[in-house]
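**Student:** what shape does this take:
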Amino acid sequence: MEFHYKRATDEAALQELRKALVFFYGGATVTEADPGFTVSVPADLSEKELGDVVRHFLRGQREVPSKVVAENAGRPDAQCALPHDDRMEVGPGAYLQGPDWADAMDATRALVRGHLADRFDVPQLRASALISRDVLVKAGYYRKFPNLVNAVSRIRSDYWDGVSVSQLRPGQDDALASFYVASDMVLNPVTCYHVYAKAQTLMERHAAGMFGIEGPVFRHESHNHTATRLAEFTMYELVGMGTEEEVATYFRGLLEAYTELFAALGLPHRIVSASDAFFGDDPTLTRNAQLMSGSKFEVRIPMEHGELSVASVNSHGAAFVDSFGLSQGGKVEATCCAGIGLDRLAYALKAYGLLP
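**Tutor:** Got it, this is the predicted structure:
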């Protein structure tokens, strides 16, 4: 489907639009025209629907200067090359890891956990792959990233004859689907949601306001998977909750810790203010608030085909406090988190030859 937008738009906004459309629809061309530009996507949308998507996204694309917190050239002898990768794809963005890749993940995990454990002595949690759908609704994930949720199905509760299901043959997809309904559980897209969902119990049990959590993460990007953009990956996060002053201290500490960590790893990188590619409700307010307040920073590593974002530090203000009812009589006024995609970081370390 093609749509012609008749207003002049700066080049940076057009690049962001193209990336966002590729992210959600698997492909897009954005061609400058006079006036405006023309957009084409390989999706079953009407011209009006595509126009609404484009206009909605551009409302969030005012030019806001980025802020660079750190820039490091890495080790002088570090050269980027295509890394040895013995993973075997089992589906779009999902891999069986070979021995070499498994060792790389173990080494990357040890480097990250070792550095951050020295700085933050916090309870360490292990996340579940499943999470309640209601948690994602509370967190606002469906409003911001409706395309990325991986639903889970189960046999209908009113269906008792399992023989019919067992006798289905390959290709009988419609018949198979008729026996199943969506579950109340989904595959978890963000590890920190587990912490917010159980925050009161965790804080009382461990007498702590910050937690480390590692676990599997799932995001449905069926048209957009690569060796580094995965449908299933492992994330390590530090999550902080407390008063506004406490969380401001957590946030500064996390940013400093990430600056030291990536300098110590020897990877060339920069840490820069960033925003999410929102198509959800009111992208203007969300994007501008992130960029102007400096509430989100990404660690970006130069690779052969552009920068690779491997980590982020995020300040959420009272957003999750309100969503999850975390205030506890004023003890929790804000939250923050800092996450590292271990698979992406392992890929970058292997590409630069920085793993043992």
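
**Student:** contacts and neighbour counts: CA atoms only from here.
**Tutor:** Will do.

**Student:** now the helices: where do they sit in the stretch 151-300 of the chain?
**Tutor:** Listed in chain order, the helices of the stretch 151-300 of the chain (DSSP state H, counting those that start in this stretch) span 162-166, 173-178, 192-197, 199-206, 244-265, 283-293.

**Student:** which of those sits closest to residue 37?
**Tutor:** Residue 37 lies closest to helix 283-293 among the helices of the stretch 151-300 of the chain, at 20.4 Å (CA to CA).

**Student:** give the buried residues for that closest one.
**Tutor:** 283, 284, 286, 287, 288, 290, 291, 292 (16 or more other CA atoms under 10 Å).

**Student:** can I get those in CSV with distance to residue 345?
**Tutor:** Shown next, in CSV, are the buried residues of helix 283-293 (distance: CA to CA, whole Å):
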residue, distance to residue 345
283, 29
284, 30
286, 27
287, 25
288, 28
290, 24
291, 24
292, 27
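
**Student:** second chain to compare with the first, below:
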Amino acid sequence: MSEYKPSVDEAQPLDTAAALAEVLDRVAARTFRDDLIDAGLLIPTGVDGLYGRSEVFENVVEAINRLVTQRGADQGAEVMRFPPAMNRADFEDSEYLKSFPNLAGTVHSFCGGEREHHRLLKCLEDGEDWMDNQKPTRVVLTPAACYPCYPVVAKRGPLPPEGRTIDVFSYCFRHEPSLDPARMQMFRMREYVRMGTPDQIVQFRAMWIERGKALIETLGLPHSIELANDPFFGRGGKIVADSQRAQELKFELLIPIESEEKPTACLSFNYHMDHFGEIWKFYTADGAVAHTGCVGFGMERTTLALFGNHGLDVENWPASVREALWGKQ
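**Tutor:** The predicted structure follows:
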């Protein structure tokens, strides 16, 4: 493990216990990240939260993905696979910017002419800012795997009486640079998305809470299910978060990765009520605004949980875990 060296800011005298706790958290995160990098599992890019993955790491991700597919084989889900970018107009309609403007990622491109291009090259040569002529494109980075599927389904008209279930899997982006390897800026989510009546969504979520727990138990990982809320932005965000908790709209499956005291959310179980149905105007078979919900599997986080709890050498993982992931060897 490489030696951790505090930054200039961290080396200053600490005035509060909170500041000390923050530094200690960063040290712990840096240590685990360094272990993963030293083992060749993550490949640093020079940007916190942005990593390449090794073959071993990807083999674990693929094995977890197969397990999720097996658990959802009876769902009759329609498979949709989208790139890690979505239509900017749909993104704006989703109201994501109302709640999480600090996490959003936009895609810009050069929109100048010859003169602007020469200016850009001069800025690069002089080490100056070259972004003046970069303009927003019609796409943004996908913040959650389920977002692109709602407008697609809405265009088909009313849902069938049994509702609809969609299987989505995508890289997602959230702008929250961190030394914690479990808090990546680009990561993959596998989701089953349910659309239908309130009863259908509630039953779906209850079923997947049990299935999610069973899957994690198969992997030999300690865990707990906790009521949660999303990280809504701004002063009004606390009110929205409190409402989300009061209505019990979000639960998370937490697994200790770096510490027992601060376990990490690796799976989430969400009930959106009629939020997306109202935005994109899609309805149940009887004409009511459709409700939606989803179960999300954090692929990198679940993989990191395996390395954090069973060690960095997959050959030394418990035989039962290896068999669950790859079958009898």
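
**Student:** just give the TM-score of the two.
**Tutor:** TM-score for the superposed chains, counting by TM-score structural alignment, normalised by the length of the second structure: 0.75, backed by 278 aligned residues with a CA RMSD of 3.0 Å.

**Student:** follow-up on the earlier one: need the winner for burial among the helices of the stretch 151-300 of the first structure.
**Tutor:** helix 192-197 (a mean of 22; mean count of other CA atoms under 10 Å).

**Student:** how much space separates the closest residue to residue 40 of the first structure other than its chain neighbours from residue 166 of the first structure?
**Tutor:** The shortest distance from residue 40 of the first structure to any non-neighbouring residue, by CA to CA, 6 or more residues apart in numbering, is to residue 2 (4.3 Å). Computed as CA to CA, to the nearest Å, the residue 2 of the first structure to residue 166 of the first structure distance reads 45 Å.

**Student:** for residue 263 of the first structure, same thing?
**Tutor:** Distance, residue 263 of the first structure to residue 166 of the first structure, by CA to CA: 55 Å.

**Student:** just to revisit the earlier point, so who does the residue nearest to residue 40 of the first structure touch?
**Tutor:** Applying CA atoms under 8 Å, 6 or more residues apart in numbering to residue 2 of the first structure gives the contacts 38, 39, 40, 41, 47, 50.

**Student:** just to revisit the earlier point, for residue 229 of the first structure, find the nearest of the helices of the stretch 151-300 of the first structure.
**Tutor:** Nearest of those to residue 229 of the first structure, taken as CA to CA: helix 192-197 at 19.6 Å.

**Student:** what's the mean deviation for that closest one versus the second structure?
**Tutor:** Superposed on the second structure, helix 192-197 of the first structure shows a mean distance of 1.1 Å to its aligned residues (mean CA distance after the TM-score superposition for the first structure).

**Student:** so that helix matches what in the second structure?
**Tutor:** The alignment of helix 192-197 of the first structure onto the second structure (TM-score structural alignment) covers residues 146-151.

**Student:** can you check stretch 126-144 of the first structure too?
**Tutor:** Taking TM-score structural alignment, stretch 126-144 of the first structure hits residues 81-99 over in the second structure.

**Student:** what residues does the matching stretch touch?
**Tutor:** With contacts defined as CA under 8 Å, 6+ apart, stretch 81-99 of the second structure is touched by 104, 137-142, 147-148, 151, 168-173, 232-233, 237, 276, 279.

**Student:** out of the residues you listed, which are buried?
**Tutor:** Of these, these count as buried by 16+ other CA under 10 Å: 104, 139-142, 147-148, 151, 168-173, 232-233, 237, 276, 279.

**Student:** and the aligned partner of residue 242 of the first structure in the second structure, how far from residue 186 of the second structure?
**Tutor:** Applying TM-score structural alignment, one finds that residue 242 of the first structure aligns to residue 196 in the second structure. Distance, residue 196 of the second structure to residue 186 of the second structure, by CA to CA: 30 Å.

**Student:** if you count what's nearby, which of those two comes out ahead?
**Tutor:** The neighbour count for residue 196 of the second structure versus residue 186, taken as other CA atoms under 10 Å, is higher for residue 196 (28 against 20).

**Student:** once you drop chain neighbours, what's closest to the more buried one?
**Tutor:** residue 163 (4.4 Å).

**Student:** what's near enough to touch the one you found?
**Tutor:** Residue 163 of the second structure neighbours (CA under 8 Å, 6+ apart): 194, 195, 196, 197, 200, 284.

**Student:** hey, where'd the strands end up in the stretch 101-250 of the first structure?
**Tutor:** For the stretch 101-250 of the first structure, the strands defined by DSSP state E, counting those that start in this stretch cover 124-126, 130-132, 150-155, 180-187, 210-218, 232-242.

**Student:** out of those, which gets nearest to residue 309 of the first structure?
**Tutor:** Set against residue 309 of the first structure and scored by CA to CA, the strands of the stretch 101-250 of the first structure come closest in strand 232-242, at 13.1 Å.

**Student:** that closest one vs the second structure, mean deviation?
**Tutor:** With mean CA distance after the TM-score superposition for the first structure, strand 232-242 of the first structure departs from the second structure by a mean of 0.7 Å once superposed.

**Student:** residues in contact with that strand?
**Tutor:** Outside strand 232-242 of the first structure, the residues that touch it by CA under 8 Å, 6+ apart are 93-94, 191-192, 195, 209-219, 247, 250, 331-343.
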